[in-house]
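> With the sequence up front, the predicted model follows.
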Amino acid sequence: RKMRKEYDAAYALLQPSRRNYKKAIAAFRKFLEKYPQGDLTDNALYWLGETYYVTQDNASALASFDELLQRFPGSEKVPGALLKKGYVLQAMGRKAEAKKVFERLVAEYPDASVARMARTRLKQLK
């Protein structure tokens, strides 16, 4: 399927052997323009946010994670997006907001693998 191929091509740009964040950002943005409501839109938003975070474009990372959380509240990417949103807020010096996001993650998804990481961050923020 064409949509899957385009998603896989964008995702491949994040792999260690081909790592090119600039191209990955462009590819995910193009994918999101083309497939704003596709089956992989939530995943693309997550990886776009992740890529912005890695490249220290915190404002864009925050916008991507927020869009995922607002538009796809039932997505399997929600716990990860909450964790990364907390990381981004912490990196921006917005510790009180980060704490709230980590607390929400732990409360709503206590068994998610990322909840453990959120608990660790919460201890650091105390």
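Structure received. Residues are numbered from 1 along each chain as shown.

> Please count neighbours and contacts with C-alpha atoms only from this point.
OK.

> Relative to Gly80, how far out is Lys123?
Relative to Gly80, Lys123 is positioned 19 Å away (Cα to Cα, to the nearest Å).

> who touches the helix or strand harbouring Glu103?
When secondary structure is defined by DSSP states H and E, Glu103 falls within helix 95-108. Counting contacts by Cα atoms under 8 Å, 6 or more residues apart in numbering, the residues outside helix 95-108 that touch it are 79, 82-83, 85-90, 115-116, 118-119, 121-122, 125.

> Would you state the helices of the protein in chain order?
With helices called from DSSP state H, the chain shows them at 2-12, 21-34, 41-54, 58-71, 78-91, 95-108, 113-125.

> then this one, side by side with the first:
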Amino acid sequence: PAGPAADPQSLYNAAYNDYLRGKYDLAFQGFDEYLKNFPGTDLADNATYWIGECFYRQRRYRQAVDQFEAVLSRYPRSDKSASALLKKGYALIELGDRTQGVAQLRQVVRQYPTSDEANLARQRLRELGVDAG
């Protein structure tokens, strides 16, 4: 490799395209490189989120939870907050922590009631036989 990509957008786009093609290890490397080289940019929260999605897709749920939590703690106003909270809930349920997973899904419904993520959370709660409230 010739060092960091010339611009953040190219590096981000390449990593995202790897994710879309199911090349999660490559996508992780790209997003990780993005965060190392461009930590304060507008897409840092998205890169952090997509690393979590890479872990989730690889069934590495503990690492996914950590990444989704990083989105929520480092970037509280991120446009990825609702998605991070939702996927954190899903990952916790996959890890067998139903109580915490359900709590996260309920928080999605409370904090983002009209979002697509809230609808997905309600659906998952119904599947689990749990009340959304």
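Cool, got the structure. Source: prediction; values computed, not measured.

> if we can go back for a sec, now render the helices of structure 1 as a markdown table, adding mean neighbour count.
Listed next are the helices of structure 1 as a markdown table, based on neighbours: other Cα atoms under 10 Å:
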| stretch | mean neighbour count |
| --- | --- |
| helix 2-12 | 15 |
| helix 21-34 | 17 |
| helix 41-54 | 24 |
| helix 58-71 | 19 |
| helix 78-91 | 23 |
| helix 95-108 | 19 |
| helix 113-125 | 16 |
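
> residue closest to the middle of structure 1?
A centroid search over structure 1 (Cα atoms, centre = their mean) returns Tyr46, at 3.5 Å, as the residue closest to the centre.

> which residues touch that residue?
Counting by Cα under 8 Å, 6+ apart, Tyr46 of structure 1 has contacts Ser64, Phe65, Leu68, Lys77, Ala81.

> Can you tell me what it aligns to in structure 2?
Structural correspondence for Tyr46 of structure 1 with respect to structure 2 (TM-score structural alignment): Tyr49.

> hang on, the earlier thing: residues in structure 2 aligned with the helix holding Glu103 of structure 1?
For helix 95-108 of structure 1, the aligned range in structure 2 is residues 98-111, judged by TM-score structural alignment.

> That stretch vs structure 1, mean deviation?
In this overlay with structure 1, the average offset of stretch 98-111 of structure 2 from its partner residues is 0.5 Å by mean Cα distance after the TM-score superposition for structure 1.

> Report the distance from stretch 29-46 of structure 2 to the chain centre.
14 Å (Cα atoms, centre = their mean, to the nearest Å).

> Oh, that last question was meant for stretch 93-106 of structure 2, not what I typed.
Using Cα atoms, centre = their mean, the distance between the centre of stretch 93-106 of structure 2 and that of its chain works out at 15 Å.

> now swap in stretch 9-17 of structure 1 and tell me
Between the mean C-alpha point of stretch 9-17 of structure 1 and the mean C-alpha point of its chain there is a distance of 16 Å (Cα atoms, centre = their mean).

> ditto for stretch 14-24 of structure 2
In terms of Cα atoms, centre = their mean, the centre of stretch 14-24 of structure 2 is found 14 Å from the chain centre.

> now swap in stretch 22-40 of structure 1 and tell me
Counting by Cα atoms, centre = their mean, stretch 22-40 of structure 1 comes out at 14 Å from the chain centroid.

> go on, stretch 59-77 of structure 1?
Here stretch 59-77 of structure 1 is found 7 Å from its chain centre; the criterion is Cα atoms, centre = their mean.

> repeat for stretch 57-77 of structure 1
When distances are taken as Cα atoms, centre = their mean, stretch 57-77 of structure 1 is centred 6 Å away from the chain's centroid.

> residues in structure 2 aligned with it?
Under TM-score structural alignment, the match for stretch 57-77 of structure 1 in structure 2 covers residues 60-80.
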